[in-house]
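Peer 1: Sequence and predicted structure are below.
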Amino acid sequence: MRFIEAGSVRLALREQGDPADPTLLLIHGYPDTHRVWDEVADLLAADFHVVRYDVRGAGASSTPRDAGGYALGRLVDDLAEVLDAIGKDTVHLVGHDWGSIQGWEAARRFPERLASFTSLGGPGLDQGSHFMRNAAKREVAGQAVRSWYMAAFQAPGAGELAWRTVAPRTLARTMRLSEGIEPRDGHPADTLVQDGTNGLNLYRANMFAGRDLVPEPYVDVPLQLIEARKDIFVSPKLLASLHRWVPRMWHRTIPAGHWAQRSHPATVARMIAEFARHVEHGAEPSRELRRARVAEGRKAFDQRLVVVTGAGSGIGRATARAFAAHGAEVVCADLDLDAARRAAEDIGRLYGTAHARQVDVSDTGAMERFASAVQDDLGTPDIVVNNAGIAVTGPFLDHELTDWERTIGVNLWGVVHGCRLFARQMVERGEGGHIVNIASLAAFVPSRVLPAYSTSKAAVKMLSDCLRAELAGRGIGVSVICPGFVSTPIAGNATYRGGDRALTEQALQRRGYAPERVAAHILRAVHRNTAVVPVNAEGRIGYALSRLSPGLLRGLARIADSDLGRLAGKD
């Protein structure tokens, strides 16, 4: 720690790491001090020269004499004084909350001194003002509700009273309950009450203060926007509006709240380091950073890595092609390697990059090797579609034990393996993802001729519901797709313990519901993060009846024709 003079105040400055390395300058927000960055700074100091300081009126820095000393221009002048004090012509700037507001203004005023800017938690004042003046009324109202405290802080004495009474306890409780952050030495700081009281002037000097709005507040600096999806203070619509002001922008998301650097320090540090290295040295960006690049005309799933099991035919093949058509790189996995290769080659000719892999989804070891190989060779998948499945038809008493073992092994254990292995990769990466599990109408409609198949698919649906609840906080969506009768090769590949194979295959073809239509539902489910998707007429009707009158479905199962193919043919 050392102190530097910045106009009428003294700023407490801390440096870590080798000054010969590229410099990262981390600026904190309100009501924090530089100590909010402790975990992130420690992770970065091995490869970067990390500089932090307490902004005026916070922590160990001195306090301006009046509210005018907190004007944004003064804050940015302090930032320039810090750059001079550390003797750096350019730095990689990182700002959080009010530190981010200062960063936007600095990037506009002296872009030549910033190699890059990473904004965590907010826009600049000018960019935010343009949004509040020009966005749709509903979007403006949504942000206004999140920003209620800005108006409250204008009332003389109200904010000061809050910081002397309930605000410190409320802050600690909010951090603990909404973000899982426990207080630790340095955060919240011992000076919290004074910092919070002083910092009220940030709002009084800059909000509703009649600032001249910059007509076109463009920022000509490589800018990485890290959107904390659970930040209660900033709306996604406001952050999305920033794209228009930044020609070179990368927009990344993290499943975290306002203090992401405390709750997810490893992910935040990795994002900062990766972006700085890319700008500083031209380092090859990761798939995640390439995907984050904001550009016109990008496809919906551009730069996404998608894994599809059972991709050699039917719904799996159609799904792999659909994702590829929308910009994704696809891994086509199937027990039949030749079929996987044909699917991948077709995608390569028509759309882009695809990879063929052979795997038996029911084999624990094989799936573990497959998941590791995907991560090692291509990276962590963004989307995984657990589609591989088989069917056995006929009455329960005609099923052999091996029929149950094979059906449960592929239809349920295959999904369990895919969810377990790839969800863990997504969690460790810390940038979210999506898992799609293919179930069936049979998951909620009982049948006399599909006991093993229906049992496995019902388990897949319940597994998906459980996983969705568990992984939501990690930013990972889970969808279960429940098609009715679809014209795929599954009937031809089924094991028959009763019923007529030819009749069943013929009935499914007559149904005429193409797997490409199921694939469209899958892409829509990922885009919208939909929990349960019943597909086609019988799927939707069956799902509705299972919720409204399950007894009726049980009764229909007792009287239904025991020949699945004949039943399907009557649709």
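Peer 2: Sure, I can see it.
Peer 1: use CA for all of it now, contacts and neighbours both
Peer 2: OK.
Peer 1: Quick check, residue 111 in contact with residue 220.
Peer 2: Yes - Residue 111 is within contact range of residue 220, at 6.7 Å (criterion: CA atoms under 8 Å).
Peer 1: can you count the residues close to residue 398?
Peer 2: 13 (other CA atoms under 10 Å).
Peer 1: any idea how far the most centrally placed residue in the chain is from residue 475?
Peer 2: Most central in the chain under CA atoms, centre = their mean is residue 432, positioned 3.5 Å from the mean C-alpha point. Distance of residue 432 to residue 475, computed by CA to CA, to the nearest Å: 4 Å.
Peer 1: overlap in contacts of the two?
Peer 2: Contact criterion CA atoms under 8 Å, 6 or more residues apart in numbering; residues shared by residue 432 and residue 475: 254-255.
Peer 1: coming back round to it: look up how far residue 229 lies from the residue nearest to the centre of the chain.
Peer 2: Separation of residue 432 from residue 229 (CA to CA) stands at 10 Å.
Peer 1: Common neighbours of these two, please.
Peer 2: Both residue 432 and residue 229 are in contact with 254-255, where contact means CA under 8 Å, 6+ apart.
Peer 1: contacts for the longest helix anywhere in the chain?
Peer 2: If you go by DSSP state H, the chain has its longest helix at helix 451-471. Residues outside helix 451-471 that contact it (CA under 8 Å, 6+ apart): 390-396, 403-404, 407-408, 411-412, 415, 437-440, 442-447, 476-480, 531.
Peer 1: give the contact list for residue 44.
Peer 2: 50, 269, 273.
Peer 1: Work out for me the element residue 503 sits within.
Peer 2: Per DSSP states H and E: residue 503 is located in helix 501-511.
Peer 1: Show me what that helix is packed up against.
Peer 2: In this structure, helix 501-511 makes packing contacts with helix 490-493, helix 564-569, judged by 3 or more CA pairs under 8 Å, 6 or more residues apart in numbering; DSSP states H and E.
Peer 1: Next one for the comparison:
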Amino acid sequence: MKHRTVISAGVPLAVYEQGDPARPTVLLVHGYPDTHHVWDDVAATLAASGHHVVRYDVRGAGASGAAAGVRGYRLPQLADDLFAVADVVSPDRPVHLAAHDWGSIQSWEAVTDPRSAGRIASYTSLSGPCLDHVGHWVRRRLIRPTPRHVGQLLAQAAHSWYIGVFHAPLLAPAAWRLGLAAGWGRVLSYAEGVAPRAGHPQPTLAADAVRGIALYRANMLPRLLRPRQRPTAIPVQLITLTRDRYVSPALGDDLGRWAPYLWRRTLPAGHWSALLEKGPTVARMIKEIVSCADGAPASPALDRASDAQRGRGPFAGKLAVVTGGGSGIGRATALAFAEHGADVVVCDLDLATAERTAELARLLGATAHAYRVDVSDGPAVDTFATEVAAAHGVPDIVVNNAGVGHCGTFLQTTEKEWRRILEVNLGGVIHGCHAFGTLMVDRGEGGHIVNLASAAAYLPSKILAAYATSKAAVYMLSDCLRAELAPAGIGVTTICPGIVNTNITRTSTFSGRSADRLDATRDRISALYTRRNFPPDKVAHQILRAVRKNKAVVPVTVEARAARLLGRLSPALLRAAARFDIG
């Protein structure tokens, strides 16, 4: 790593460079109370992928000099520092800027400065809004205090409790000097699961933190009380951290007013763990905006993250994969996601029906694609997942819906029939969860998996031995997987429909039925489903609601909910009902 010193308004700034200087320059700006080391993982990943990476310790931190007095930490001076570093490390080409916390706040000052034109090519912001934008954000909510706006204001006030402490005389400096600095590593480990590492927390933390209090005192009240108009024409990528304890996601709601070229990404990470634990993921997001700003086509994920997508609905910018999407609940779910803004990929054993679903989804304004996949074939599902990721990006939502019905007692059901039921109903879910779950974890941006079980998962019946067993296994698999994937920000939901009016009764197989009884049985069951007349789009509605609210288990239909309740209140009665035979 190359080290040099840049002088800005008499303050020496310690600058660190790595990677090929002939490649695009990415300038990383750290926040409070950090140094350039907070970017170590991101910088290493970017440099290894062919970027010229530059970091510097901001004034008052690490190896850089300190300003004289609070006035030396005002935002214009901090912006001057950034431009001074950029002019030295990349004098002939604009830099791509990425910043975190107070580094992001001061970088907004530079990005909204007229000097940024031709000097800053793109900007990635994490956990540090423009203070002027926040000032206008607060004013708009005070002028029109709807319940939602009041809730947002109260939530951010709770997040920002420490700002008042930093303005109190003596209190914050004393806390840092008398033990907080020494225990900072333990605080981050306990609060965000951040493991200690070389260079972080830095040995100069106590002095850095005390000097850095001037950032709050010099800028917070003036900018929030007298916000300026600060637009920018620079491409901006906003990475919202869903587990941030200090910056609420709502602060970015109005950003499109100020940054017309805006992409919104989310990351299931805390304020510091985003950089210290998910550095490669952040680096990949930065690489995508850098490549796009330099003229390459946007990646599928970045393209969906465009702020222009927001008006499409609550799932705008998301990609949903639905198996068994050619009919019934699968088709209804794919179309519901499309109607609410998501792009969709559907697969089915019958390609024609999958293509029809994709056609209908496109009529709703979504980008949609169809594939033929046999979900019981593990390698085929792996290939499908790889193709989807390569062509459309890693999905945000996967609905493992494909399944088959079967009716028959245990002794009537043949080994071949058992194998078919388990390979499709259970194996298909296993293959889908493994193939796409692996991609989601590796991507590091969270997501959601929905597995279709059935009320039969907890409603025993002697005539549904194989089917109920397969669905009960899906139910338990989903609960286990939910616990495993929660740290990665991936939710898992089990959907348990009751009697839903789909074509499953016409495609179900039956054991122990003669040819004449088989048609009569199928007709009787189909008539029951038709009379119940619970449409698949109501199940789809529950699936979308479950994803939004990250529900663990959702019984759908009155009978599904009643059976689950009865199983808790009187398991013996539920087992007695299992003896019923439809004849």
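Peer 2: All right, it came through fine. Being a predicted model, the structure only gives us computed values, none of them experimental.
Peer 1: After superposition, what's the TM-score here?
Peer 2: TM-score of the superposed chains, computed with TM-score structural alignment, normalised by the length of the first structure, equals 0.92; 561 aligned residues with a CA RMSD of 2.2 Å.
Peer 1: about what we covered before: is it possible to get TSV of the helices and strands packed on helix 501-511 of the first structure that adds mean neighbour count and distance to residue 246 of the first structure?
Peer 2: Output for those, formatted as TSV (neighbours: other CA atoms under 10 Å; distance: least, CA to CA, whole Å):
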stretch	mean neighbour count	distance to residue 246 of the first structure
helix 490-493	17	50
helix 564-569	18	56
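Peer 1: which residues in the stretch 251-400 of the second structure form helices?
Peer 2: All helices of the stretch 251-400 of the second structure, identified by DSSP state H, counting those that start in this stretch, fall at 273-276, 279-293, 300-304, 328-339, 351-363, 378-392.
Peer 1: Those helices: which one's closest to residue 565 of the second structure?
Peer 2: helix 328-339 (23.9 Å; CA to CA).
Peer 1: Next, the mean deviation of the closest one compared to the first structure.
Peer 2: Its aligned residues in the first structure lie a mean 2.4 Å from helix 328-339 of the second structure after superposition (mean CA distance after the TM-score superposition for the first structure).
Peer 1: Go through that helix and flag the buried ones.
Peer 2: Burial within helix 328-339 of the second structure, assessed by neighbour count using 16 or more other CA atoms under 10 Å, is assigned to 328-339.
Peer 1: Could you give the separation of it from the chain centroid?
Peer 2: 21 Å (CA atoms, centre = their mean, to the nearest Å).
Peer 1: And residue 473 of the second structure, what's its match in the first structure?
Peer 2: Residue 473 of the second structure maps onto residue 459 in the first structure, with residues paired by TM-score structural alignment.
Peer 1: could you measure the alignment partner in the second structure of residue 332 of the first structure against residue 371 of the second structure, distance?
Peer 2: Aligned counterpart of residue 332 of the first structure in the second structure: residue 346 (TM-score structural alignment). Plainly put, residue 346 of the second structure is 6 Å away from residue 371 of the second structure if you go by CA to CA.
Peer 1: Who has more neighbours out of the two?
Peer 2: Each of residue 346 of the second structure and residue 371 has its neighbours counted (other CA under 10 Å); residue 346 has more, 30 against 21.
Peer 1: Help me confirm that that one comes into contact with residue 332.
Peer 2: No - using CA under 8 Å, residue 346 of the second structure is not in contact with residue 332, being 11.2 Å away.
Peer 1: so what's residue 425 of the second structure closest to, chain neighbours aside?
Peer 2: Among residues not flanking residue 425 of the second structure along the chain, residue 403 sits closest, at 4.8 Å (CA to CA, 6 or more residues apart in numbering).
Peer 1: isn't there a strand covering the one you found?
Peer 2: No - read with DSSP: H, G, I helix; E, B strand; the rest coil, residue 403 of the second structure is coil and lies in no strand.
Peer 1: which residue in the first structure lines up with it?
Peer 2: Alignment of residue 403 of the second structure against the first structure is given by TM-score structural alignment, with residue 389 as its counterpart.
Peer 1: Map residue 565 of the second structure across to the first structure for me.
Peer 2: Match for residue 565 of the second structure (TM-score structural alignment): residue 544.
Peer 1: list the contacts for residue 491 of the first structure?
Peer 2: Residue 491 of the first structure makes contacts with 391, 501, 504-505, 508, as judged by CA under 8 Å, 6+ apart.
Peer 1: again, but for residue 61 of the first structure
Peer 2: Taking CA under 8 Å, 6+ apart, we find residue 61 of the first structure in contact with 9-12, 54-55.
Peer 1: Would you mind giving the secondary structure of it?
Peer 2: Residue 61 of the first structure - assigned by three-state DSSP - is coil.
Peer 1: residue boundaries of the helices in the stretch 51-200 of the first structure?
Peer 2: Counting by DSSP H, counting those that start in this stretch, the helices of the stretch 51-200 of the first structure are 72-85, 98-109, 125-134, 137-146, 148-152, 158-164, 167-179, 192-206.
Peer 1: quick check: stretch 162-174 of the second structure aligns to which part of the first structure?
Peer 2: Using TM-score structural alignment, stretch 162-174 of the second structure corresponds to residues 149-161 of the first structure.
Peer 1: buried residues in the matching stretch?
Peer 2: Within stretch 149-161 of the first structure, the residues that count as buried by 16+ other CA under 10 Å are 150, 153-154, 159-160.
Peer 1: and of those residues, the nearest to residue 213 of the first structure?
Peer 2: Lowest distance from residue 213 of the first structure to these (CA to CA) belongs to residue 150, with 18.3 Å.
Peer 1: quick revisit: which among the contacts of residue 491 of the first structure end up buried?
Peer 2: 391, 501, 504-505, 508.
Peer 1: In the first structure, what residue corresponds to residue 436 of the second structure?
Peer 2: When the first structure is aligned by TM-score structural alignment, residue 436 of the second structure is paired with residue 422.
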